[in-house]
Structures are given as structure tokens and as C-alpha cells.
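[1] need a structure here:
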Amino acid sequence: MQRIPCVLMRGGTSRGPFFLSDDLPADPAARNAVLISAMGSGHPLQIDGIGGGNPLTSKVAIVGRSTRSDADVDYLFAQVNVERALVDTAPNCGNMLAAVGPFAIEQGLVPATHPETRLTIFNVNTGKRIEAIIHTPGGRVDYEGDTAIAGVPGTAAPVRMAFLDAAGSKTGRLLPTGRTADAIDGMTVTLFDMAVAAMLADAGDFGKTGRETPAALDADAAFMARLEALRREAGRRMGLGDVSQMVIPKPILLAPPAGDATIAARYFMPHACHTAVAITGAVCIASACCTPGTVSHRLARLPEPDAQGRRRLIIEHPSGLTPVEIEQDPATGTVTRAMVIRTARRLFDGFVHVRDQVA
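    The predicted structure follows:
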């Protein structure tokens, strides 16, 4: 066995190992083989690895110093398939992103300052930058605090993240087809690329309320098959090609909110419904709500912007509520900044053991 240093961290509502980029093979195929072995993929429980047997706990972050002048660290996200030996590095993960700053500081990649440390993260997957503000009293990362987020028990210190230039994360365009609405197989959808490439659809068009439990949606085989067929065609139209082995575009079902939120959402990963909502997905949904002509805009209960052009939107999902602050250019309506608050925690550090023939 070969030992590879790693730190297991929770970021938002996700969990997975964090590696320094220098500790993994530079060749993508060799790197992916190591990740598959480390996580134990190819078995529904990932019984021979450190994965958690669920897409939310089969995620990996790879972090290193950035050579860019506009970023402190580079972050590559890897979604490791649970049951198949596959690794997808197409999307970003905003929940795992919440732990990148604390990890980078504690690994000595970024010097800490009192009482907070501000750093810029370059997401290698999407080519986009994110500003993170980490709680570091006395120049040390402090995970304790009174911030609660839906889907995570207890409270912790806030991690503030601002997506600076998130439009066109994979396709290069906010609206990859140039339209706010497209018809696919008789369904009206919005193909939108803000922080993550997604297909936004009205839950009512599927005969759904948008408030079903994730388990109920996953158990509806006919619905899931239709959603996947639409997703694959959406991917083709967005210029992503054959997306059958990719996790983007993400399908998202939307509905009017039941309470005081802006909109209700059911977010798919894509072959299972998320028990909450991905942070990149929340940024995507909120930005689409602020874009006239989209499915989201039609269904949303949209708050008025303040004098600075900011809106605080709230996404209703199976685990509760996720707020997103959106800033728009008052003249053009372009989304210039999206701010979210997450929490993170270091769980353990040490070495993961992979087979010699893999490493």
C-alpha cells in the first residue's frame, strides 16, 4: 500500500478528503485511479475506501498554491462515482468550496490574519474565481460559531463566499443557446450557466409539486428516465456534447414557494435528488430568478433590489432554506456578484492507503 496525506473535511452539506495537489499524480488518468481506489468506488457502500456511499460524501478537493496573479490557491473538485469507477471534474462544488479556505490556511498555503482571512480561490473546473472570508481570530482558523445552515446539525463559524465571475462556468455563456427558454420534447426549460450549467424546469410540467421528498422523486423510475433524457438533450444543445457520463448539466425542478422564500427547488446530482441544494445550484437558481424570461423568473416571488442593486433571495429545498445575495448592474441587469454563507469543519487528518499498483 502507498500512503497519501489527506484531510477529511465537511464543507457545507458535503464531505470528502482534501489533498494537496503535489501529493497526487499530475497525470489525470493516474490521479483519477488513485481517487477511485481511495474512495472505494465500484461498490454501493464504498466498503473498501473512505467514501460514504452517497454522492454527497463521495467528493474530493485538490488544492495547491496558484501561479495566477489574481488568486491565492487553485482548487480542483472531483465527483467520484459511488457505484462505478468514474471521476467527473467538469463541475465545481460550492459546498466543498467552503472548506478550501480553512484547509489552505491550515496547510500553510495562505497566511492567516486577525480576525479574518480573505483569500481568492481559482476553481480549475470552471475557470472562475471565488472570494472567501474565513474566521481566523489570533491568526488561527476557528470552526466554532453560531451560524446554522440547512442540512447540517448544530452551528459553526461562517464562511462567506462571493462568486465573482460565475457566468458561463462551462459553456462560456450565461444563456448557452442565446434564449431564456427552450422547448425540449414539448417541455419549456431554461438552459442556464451561472456557477454550474443547469437545466431549469417547472415541476408542474412533470406533474410534480416541487415539494416532494428526494426519496419519492428518486423512486419514480418513469420520471427519472424522462428527466435524464431531457438532461442529455439539454447538454447537447448547450454545446457540452454527450453528457451521459457527466454530472452536468444539472436538472433542477422549480415551483412557487410554500412560505416566505423566493422559490422552491429540487436539485438533482443528476441521478438522485439532493437532500438540500448545491451552493453552485443555489447561485444558478437565484441568478436565473433575476433574469426575465426564464422559467425561474416566472415562478419566483422576487424581492425588490436595494439602493445598491442587491437582492436577498431564499431558496426553499428539502432540508430548509438557503439564502443567496445577488448584486446586479442597475443599468444592464447583469449579475455581477453572488454571495453565500456556509460552514465547514476539519474532521480528521492522516493518510489514505491506496494499492501500489494504482499509485
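[2] going forward, measure contacts between C-alpha atoms and count neighbours the same way
    Will do.
[3] Can you show me the helices along the stretch 1-150 of the chain?
    Listed from the start of the chain, the stretch 1-150 of the chain has helices (DSSP state H, counting those that start in this stretch) covering 28-39, 94-97, 100-106.
[4] Find the nearest non-adjacent residue to residue 167, please.
    residue 194 (4.4 Å; Cα to Cα, 6 or more residues apart in numbering).
[5] Apologies, that question was intended for residue 54.
    Using Cα to Cα, 6+ apart, the nearest residue to residue 54 is residue 82, at 6.6 Å.
[6] One more: residue 238?
    residue 176 (5.2 Å).
[7] coming back round to it: hang on, isn't the residue nearest to residue 167 packed against residue 284?
    Yes: applying Cα atoms under 8 Å, one finds residue 194 in contact with residue 284, separated by 4.8 Å.
[8] which one of the two has more residues nearby?
    Between residue 194 and residue 284, counting by other Cα atoms under 10 Å, residue 194 is the more crowded of the two (29 against 26).
[9] quick one: contacts for that one?
    166-169, 174, 280, 283-284, 287 (Cα atoms under 8 Å, 6 or more residues apart in numbering).
[10] distance of it from residue 80?
    As for residue 194, its distance to residue 80 is 23 Å (criterion: Cα to Cα, to the nearest Å).
[11] how much space between the residue nearest to residue 167 and residue 79?
    19 Å.
[12] what residues are up against the residue nearest to residue 238?
    Residue 176 neighbours (Cα under 8 Å, 6+ apart): 168, 191-193, 237-239.
[13] most surrounded residue in those?
    Ranking the contacts of residue 176 using other Cα under 10 Å puts residue 192 first, with 32 neighbours.
[14] Touching, it and residue 199? I think so.
    Yes: under the criterion of Cα under 8 Å, residue 192 makes contact with residue 199 at 6.4 Å.
[15] ok, now which ones touch the spatially closest residue to residue 70 that is not a sequence neighbour?
    In this structure, residue 70 finds its nearest non-sequential neighbour in residue 120, 7.4 Å apart by Cα to Cα, 6+ apart. By Cα under 8 Å, 6+ apart, the contact set of residue 120 is 70-73, 129-132.
[16] ok so residue 287 is a strand residue?
    No: under DSSP: H, G, I helix; E, B strand; the rest coil, residue 287 falls outside any strand and is assigned helix.
[17] Share the number of residues neighbouring residue 292, please.
    12.
[18] next one: residue 245
    Neighbour number of residue 245 under other Cα under 10 Å is 10.
[19] And for the one 10 residues further on?
    Neighbouring residues of residue 255 were enumerated by other Cα under 10 Å; the total is 24.
[20] Proceed likewise with the subsequent sequence, for comparison:
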Amino acid sequence: MTGSEEVRCMLMRGGTSKGAYFLAGDLPAGPAARDDLLLRVMGSPDPRQIDGLGGAHPLTSKVAVVSASEDPEADVDYLFLQVAVDRPVVTDRQNCGNILAGVGPFAVERGLVAAGDGETSVRIRMLNTGESAVATFATPGGRVDYTGHAEISGVPGTAAPVVIEFPPGRKPLLPTGNVRDTVAGTTVTCVDNGMPTVLVAASALGVTGYETPKDLEENLALADRLHEIRLAAGGLMGLGDVETATVPKLSLLAPPRAGGAVATRTFIPVRCHTSIGVLGAAGVAAGLRLPGGVGEGIARLPDHGDRLRIEHPTGFLEIDAGVDPGADGNPPAVRRTAVVRTARKIFDGTVFPRAAAVPAQPQGGNDGPAPR
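    The predicted model follows:
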């Protein structure tokens, strides 16, 4: 990258999130310089992000960094970065399955992957977790087509589907080794199906699980309980001190109200998601398949097939989740996870970040006459 402070960037909606997509080579190589630039690009720290691309919410303050992969089993590498809105923080401690939906189309747009005539599949290595995904999307005539008839809750209108398949990960589905744990006096199920997630019955926290995100965010007693649970669960799941981390996510579970398998309210980690993330839904779906988990007695599972409808504040997300419950001493394991998302290119061009802070000048000395 040159020192001109202008960067090639594509703004995309991926699933129910929105973010800035960059080629790795267009950003500084060092994490500190890269993160400083991204804070200025997004307009953080500022609750409104008025001087940058961010939309004043964690779901619209995200970044994808994409490059050609050296792994023979992947086409591109994808690094997800969450840019805090009102704090000068950029973190890579989580992944994002919604922003993932735009990675394949972006890779084709930037020439990292040659498009097929009809549809294209892009093998993606997710650097945050070391796991992989395959995104398949329409490319008639060798060009990405964002128009289509797929609908996803939380996004107005329709767009072309992006089918994302997640091969079974290498991490254990149950990080604690238990289907149920007691954390901060609350029974939970801790799962990791691409994202460390803690499942809690909403009723155990004195709420219904049907409240609006705004109402839940304004419940200070609930916020204190969730914070306590998250810190304790993070240590139990082997994540260490998660005080400043964005994982694990917490999902509150309640009986479904609209024909789905379960109703959810997910915290990311303080704000309540207006829908649910792809990987958060993958964790919920896998957790519901575990006999003895906290979802037992809450969820209504279908009699056949892997597909589950996860209800959330603005609709639902359908996801295929097949789980082997384990036997003969073998732990439970995920067989298959797949989801349909959509993505759309919003703009492609050059972003001009806010100027870097000028170091304070030392006091003292004769710098000329005092201002009048």
C-alpha cells in the first residue's frame, strides 16, 4: 500500500451484516498499522461513526480481508475483523458467517478465482479459526449475478442465493466435554460449531426470550447476568479471559412461536442481534441436536431431516445441521452444516480514511509569538 491514504475497497452486504472488503495486499502488512487504518476507515471510535463507513452498529462495522490461499485445499484466505463502534478496538477473535457470504463473489470480482459459466464454487479458508467453507453462487456468463429470488429475514427484497457448506471442523463440538454445565449458577450448553456459543434457557434468566433487542439491551440486571455467565463460560471453554473479546456469544432459547424449532435472542456480546449470525445459528442448531442439552424441552425438532428453522427477532434462518450424538465413548460430532445466505455489492471504489492523529508536540521552547 502506498502512503497516499486512499485504499481500494468494496462495500458489501453479506447476509444480515454489512462490511468493507479488502484485498490483503491493499492494506498494511503489520496488524497495528492495519488496525489503525481500519479504525479510521470505519470512523471509530465514535457512537455514530459519522466520519467513516461504519453504520453505528456492530453488524455494520465489519471488515473482510481476502487473499489468494497457499493452502492447496483452498482458493482464498478470509480474515474477519470486527471493528468496535465506540472504542478503538479491532479484533480477530471471532469469525463471521454473514460476511463470509460475500467472500466468494468478492474473490471473483477481484480476479482471485476464475468464474464458471453458470455457477462458481469458492473454497475458503477462514483464518480466524483455521476451518473451511465452500461458497457456491450464480455466475452466468462468467460474471457474478447478485439478482435473484432468495429471501432472508432481516434483509429487504430478494437476491441471488449463496449456498455455504461447512465441512466438519477439527475442534470438539463440546469444548467443556459436557452437554450441560453450571456456569455462574446457571445451566448452560457450551458448543463450538464454527463459533464458541453458550446456550441458555431464557426463562433461567427471568425473561421470556420474545422481547425486542432494545428491551433486552435496556435490562441492566440481565446485562450483568450475561456478563457474568460469559466470563465464566469463556474460561471453561478454554478461551481464557474474554473480558475484551467478542466470543463466546450467548443465545437465549425459548419455545418457538412461528413454526420453527426454537426462538432465539443472541448477544454479540453486549448488543442483542437483530437477527442471528450464521455461525451463531450453526451453534444453536447443533446444540439442539444434543440429547440432554438445555434446548431439550424447549425446542421442537422435526421428525425427519437435518433442516432446522431458527426463529430470531426479525424472522428466521433455515440451516441444515446433522449431528452424530456419539456412542461407545466417542463424543458428539457434527456431520454437516449448510446454510443459504445472500450477498450484494453496494459500491466498489476508493475509500479515503480519516487522517491519522498527529502526535502531540512537546511543551516548551520558542515556537514563535503567542496567538492573540
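[21] The residue nearest to residue 70 of structure 1 -> structure 2?
    The alignment partner of residue 120 of structure 1 in structure 2, by TM-score structural alignment, is residue 123.
[22] how close does that match get to residue 100 of structure 2?
    11 Å.
[23] Over to residue 293 of structure 2?
    For residue 293 of structure 2, the distance to residue 100 of structure 2 - Cα to Cα - is 28 Å.
[24] The two: which is more packed in?
    Shown here are residue 293 of structure 2 and residue 100; by other Cα under 10 Å, residue 100 has more neighbours (27 against 21).
[25] residue contacts, that one?
    14, 78.
[26] so what corresponds to it in structure 1?
    Match for residue 100 of structure 2 (TM-score structural alignment): residue 97.
[27] what number of residues lie near residue 66 of structure 2?
    Residue 66 of structure 2 has 27 nearby residues by other Cα under 10 Å.
[28] residue in structure 1 matching it?
    Per TM-score structural alignment, residue 66 of structure 2 is aligned with residue 63.
[29] now residue 168 of structure 2
    Using TM-score structural alignment, residue 168 of structure 2 lines up with residue 165 in structure 1.
[30] element containing its match, please.
    Residue 165 of structure 1 belongs to no helix or strand when assigned by DSSP states H and E.
[31] Please apply the same query to residue 354 of structure 2.
    With DSSP H and E as criterion, residue 354 of structure 2 is part of no helix or strand.
[32] Could you verify my assumption that it touches residue 52?
    Yes: shown here, residue 354 of structure 2 and residue 52 form a contact pair, counting by Cα under 8 Å, at 7.3 Å.
[33] Name the residues contacting each of the two.
    40-41, 43.
[34] The residue most central in space within structure 1: what's it in contact with?
    With distances taken as Cα atoms, centre = their mean, residue 93 lies nearest the centre of structure 1, 3.0 Å away. Each residue near residue 93 of structure 1 by Cα under 8 Å, 6+ apart is listed here: 77, 278-280.
[35] How about residue 179 of structure 2?
    By Cα under 8 Å, 6+ apart, the neighbours of residue 179 of structure 2 are 189-190, 290-293.
[36] same check, this time on residue 41 of structure 1
    Counted by Cα under 8 Å, 6+ apart, residue 41 of structure 1 has contacts 48-49, 51, 80-86.
[37] elements contacting the biggest helix by length in structure 2?
    Secondary structure assigned by DSSP state H gives helix 220-236 as the longest helix of structure 2. When contacts are defined as 3 or more Cα pairs under 8 Å, 6 or more residues apart in numbering; DSSP states H and E, helix 220-236 of structure 2 packs onto strand 181-183, strand 249-254.
[38] Excluding chain neighbours, what is closest to the aligned residue in structure 1 for residue 41 of structure 2?
    For residue 41 of structure 2, the aligned position in structure 1 is residue 38, judged by TM-score structural alignment. Distances taken as Cα to Cα, 6+ apart place residue 49 nearest to residue 38 of structure 1, at 5.3 Å, with adjacent residues excluded.
[39] circling back to that earlier point, neighbour count winner among residue 354 and residue 52 of structure 2?
    Each of residue 354 of structure 2 and residue 52 has its neighbours counted (other Cα under 10 Å); residue 52 has more, 21 against 18.
[40] who touches the more buried one in this structure?
    Counted by Cα under 8 Å, 6+ apart, residue 52 of structure 2 has contacts 40-44, 353-354.
[41] Run the residues you listed past structure 1 and keep the common ones.
    Counting by both residues aligned by TM-score structural alignment, their matches' Cα atoms under 8 Å, the contacts of residue 52 of structure 2 that remain in contact in structure 1 are 40-44.
[42] now the helices for the stretch 151-300 of structure 2?
    Going by DSSP H, counting those that start in this stretch, the stretch 151-300 of structure 2 shows helices at 213-217, 220-236, 278-288.
[43] Tell me roughly how far the second one lies from structure 1 on average.
    In other words, helix 220-236 of structure 2. In the superposition against structure 1, helix 220-236 of structure 2 averages 0.9 Å from its aligned positions (mean Cα distance after the TM-score superposition for structure 1).
[44] The shortest one now?
    On superposition with structure 1, the average gap between helix 213-217 of structure 2 and its aligned counterparts reaches 0.4 Å (mean Cα distance after the TM-score superposition for structure 1).
[45] still on that earlier bit, let me have the kept ones among the contacts of residue 52 of structure 2 in JSON lines, extended by distance to residue 151 of structure 2.
    Formatted as JSON lines, these follow (distance: Cα to Cα, whole Å):
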{"residue": "40", "distance to residue 151 of structure 2": "33"}
{"residue": "41", "distance to residue 151 of structure 2": "30"}
{"residue": "42", "distance to residue 151 of structure 2": "28"}
{"residue": "43", "distance to residue 151 of structure 2": "31"}
{"residue": "44", "distance to residue 151 of structure 2": "31"}
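[46] What is the most widely separated pair among the residues you listed?
    Spatially, the most separated pair among those is 41 and 44, at 7.9 Å (Cα to Cα).
[47] Not counting sequence-adjacent ones, nearest residue to residue 291 of structure 1?
    Nearest non-adjacent residue to residue 291 of structure 1 (Cα to Cα, 6+ apart): residue 297, at 6.2 Å.
[48] Residue 186 of structure 2 is in contact with residue 203, isn't it?
    No: using Cα under 8 Å, residue 186 of structure 2 is not in contact with residue 203, being 10.8 Å away.
[49] residue contacts, residue 261 of structure 1?
    301, 313-316, 321.
[50] After alignment, which residue of structure 2 pairs with it?
    By TM-score structural alignment, residue 261 of structure 1 lines up with residue 260.
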